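Visitor: Pasting the sequence and the predicted model now:
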Amino acid sequence: SFLYTCQPYFNHLESTARSNLLDFSQQLCDKLEQLMLTYARHSLLCLDETKPDSLSHFCIGQTQLGRLRLTVFRYCKPTPYLAQVNTGLYKRMRWNVERLRDGLQQAGGEQGGGSEDTEYYFLCYEDIPIASAEAFDESQGVSHGNVVRMWSIGQWVQINPNTEDIYDWIMCEVPQAYYHQLLFLGSDEPSSSGATELLQQLLCVGFSHSDVTSVENWTSFFQAG
């Protein structure tokens, strides 16, 4: 009975501590990003993905969700979705999602074999033209001239090469893929931790490749559940 009475306090402490850790993680990510941009401005490193010596992104953490292992990357600046093709999409984050074998999961992800498959998900934005800057409701986000910036989470779907043959990959100068949008986020850029949490929710419940939903509908779904 006493433990049951204390549970709300433990829940409050847990949520407060986790929130503080997420805030610290976000601050560290922001500071590291600014440091990388400063180095780039002084020509100490290159952020252009088309260059072989570029350093366009950095790892900001790894977590495991059942049989899924997520490795999270942050791009130092908005980077074209495809290196040599103008798709109008710019990526800000990437998640490598590995589906682990049973042996690897039981061993804590360190032994027992490799991953069965790796999927790639991205946080991207696209500048959508609007009729006029005055027609855009500034309370909903930030306009950039005659366009509004819209954010989404989507999956990398490989087009070329479309085989696992190592020779096809060697002959392919730049892999090509299309962006399969899964979750529409609106015009406000999410934090790194917030975007990762949304992707984790997507992966937890699974999703249909034919379904694209908005973050409002997705939030309502979890609140109703």
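Guide: That came in fine, so what should we check first? Just so you know, these numbers come straight off a predicted model, no measurement behind them.
Visitor: contacts and neighbour counts: CA atoms only from here.
Guide: OK.
Visitor: end-to-end on stretch 58-72?
Guide: 9 Å (C-alpha to C-alpha, to the nearest Å).
Visitor: Quick check: Ala195 vs Arg92, distance?
Guide: For Ala195, the distance to Arg92 - C-alpha to C-alpha - is 11 Å.
Visitor: okay, now the one to match up with it:
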Amino acid sequence: LAAKVPSFLFTCQPFFNHLQATAWNSVSQNTGLPLDISTRLLDLSQQLFDKLEQLVLTYAQHGLLSLDETEPNSVSHFCIGQSQISHLRVTAFRYCRLTPYLAKVNTGLYKRMRWNVERLQEQQDQQTDEDYFLCCEDIPNTPADDDSSIVCSINMAKMWSIGQWVQVKPDPNSEDIYDWITCETPQASYHRLLLLGSEEPTCCSATDLLQKLLLSDQTPQ
């Protein structure tokens, strides 16, 4: 039965694509769909994402499937829809739990969402792909106190942010296919673009923030 979960998630993808495309295109292109309908579609999307995530987590809690993305048959994340705004095609993925940013390196960063962004140009050979993430990290949270005689324990607070995957290894400019074949785990840095605070945003609100960043040309080209 657990083997059917990935197939079920894949089957849901066309529906999510349609739902997200309808909602976001209505918001960005003023297609005539009332704003409250678009908002309700996005709310419905969020509820469906949450239900699917709970389904996967339930199977994982009973040891029926793995959430470890280093394992070939894991279900660490699933696609939650695709939309196109202007020259940008955005495909969103949701991780079922906080997952290390890099598979085999402890960076202190944990990813919750990933967006694959295709910048569509008039000429197909000019198309570029970029990856962005919604990440969380623990940062020291010490109370401000000018009295140095008071010893305060350091508490950790979560900080959410949106950032871009910046490929380090293999060299993204390398044309040697051997470099890519022999690289077991790609390495990258995390270029923070927007700090969001201590509260985790919903998938839809995070996607909205990313789209606004991309359309305002605040991200590196």
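Guide: All right, it came through fine. None of the values given here were measured: they were computed from a predicted structure.
Visitor: So what's the residue count around Ser187 of structure 1?
Guide: Neighbours of Ser187 of structure 1 under the rule other C-alpha atoms under 10 Å: 19.
Visitor: In structure 2, what sits opposite it in the alignment?
Guide: The equivalent of Ser187 of structure 1 in structure 2 is Ser198 (alignment by TM-score structural alignment).
Visitor: How about Gln62 of structure 1?
Guide: Aligned counterpart of Gln62 of structure 1 in structure 2: Gln82 (TM-score structural alignment).
Visitor: quick one on the thing from earlier: tell me, what's touching Ala195 and Arg92 of structure 1 both at once?
Guide: Taking C-alpha atoms under 8 Å, 6 or more residues apart in numbering as the criterion, Ala195 of structure 1 and Arg92 both touch Leu123.
Visitor: list the buried ones in the helix ranked longest in structure 1?
Guide: Longest helix in structure 1, counting residues (DSSP state H): helix 2-41. Residues of helix 2-41 of structure 1 classed as buried by neighbour count (16 or more other C-alpha atoms under 10 Å): 25-26, 29, 32-33, 36-37, 40.
Visitor: possible to save these as CSV with distance to Leu202 of structure 1?
Guide: Shown next, in CSV, are the buried residues of helix 2-41 of structure 1 (distance: C-alpha to C-alpha, whole Å):
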residue, distance to Leu202 of structure 1
Ser25, 22
Gln26, 21
Cys29, 23
Leu32, 28
Glu33, 26
Met36, 30
Leu37, 31
Ala40, 35
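Visitor: what's near enough to touch Cys124 of structure 1?
Guide: By C-alpha under 8 Å, 6+ apart, Cys124 of structure 1 lies in contact with 81, 89-93, 151-154.
Visitor: my bad, Arg89 of structure 2
Guide: 82-83, 117-120.
Visitor: go on, Thr118 of structure 1?
Guide: Contacts of Thr118 of structure 1 by C-alpha under 8 Å, 6+ apart are 96-99.
Visitor: quick one: the helices in structure 1?
Guide: 2-41, 102-106, 166-171, 192-205, 215-224.
Visitor: Specify the angle between the first one and helix 192-205 in degrees.
Guide: Interaxial angle, helix 2-41 of structure 1 versus helix 192-205 (axes from the mean of the first three to the mean of the last three C-alpha atoms, to 10 degrees): 120 degrees.
Visitor: Packing partners of helix 2-41 of structure 1?
Guide: Helix 2-41 of structure 1 sits against strand 68-82, helix 192-205, with contacts defined as 3 or more C-alpha pairs under 8 Å, 6 or more residues apart in numbering; DSSP states H and E.
Visitor: Out of the ones you listed, which is the most enclosed?
Guide: Ranked by mean neighbour count under mean count of other C-alpha atoms under 10 Å, the helices and strands packed on helix 2-41 of structure 1 are led by strand 68-82, which reaches a mean of 20.
Visitor: mean shift of it relative to structure 2?
Guide: The superposed strand 68-82 of structure 1 is, by mean C-alpha distance after the TM-score superposition for structure 1, a mean 0.3 Å from where its aligned residues fall in structure 2.
Visitor: likewise stretch 23-34 of structure 1?
Guide: Compared with structure 2 after fitting, stretch 23-34 of structure 1 deviates on average by 0.4 Å (mean C-alpha distance after the TM-score superposition for structure 1).
Visitor: before we move on, back to that, my guess is the match of Ser187 of structure 1 contacts Met159. True?
Guide: Yes: Ser198 of structure 2 is within contact range of Met159, at 4.8 Å (criterion: C-alpha atoms under 8 Å).
Visitor: Please name the nearest non-neighbouring residue to the aligned residue in structure 1 for Leu67 of structure 2.
Guide: The equivalent of Leu67 of structure 2 in structure 1 is Leu47 (alignment by TM-score structural alignment). In space, and not counting its chain neighbours, Leu47 of structure 1 is closest to Ser56: 4.3 Å by C-alpha to C-alpha, 6 or more residues apart in numbering.
Visitor: so how many other residues sit close to Gln126 of structure 2?
Guide: Neighbouring residues of Gln126 of structure 2 were enumerated by other C-alpha under 10 Å; the total is 9.
Visitor: my bad, Gln164 of structure 2
Guide: So Gln164 of structure 2, with other C-alpha under 10 Å, has 20 neighbours.
Visitor: do the same with the one 5 residues further on
Guide: The number of residues packed near Lys169 of structure 2 is 15, by other C-alpha under 10 Å.
Visitor: now the helices and strands packed on helix 2-41 of structure 1 as CSV including distance to Ser214 of structure 1?
Guide: Written out in CSV, the entries for the helices and strands packed on helix 2-41 of structure 1 read as follows (distance: least, C-alpha to C-alpha, whole Å):
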stretch, distance to Ser214 of structure 1
strand 68-82, 21
helix 192-205, 11
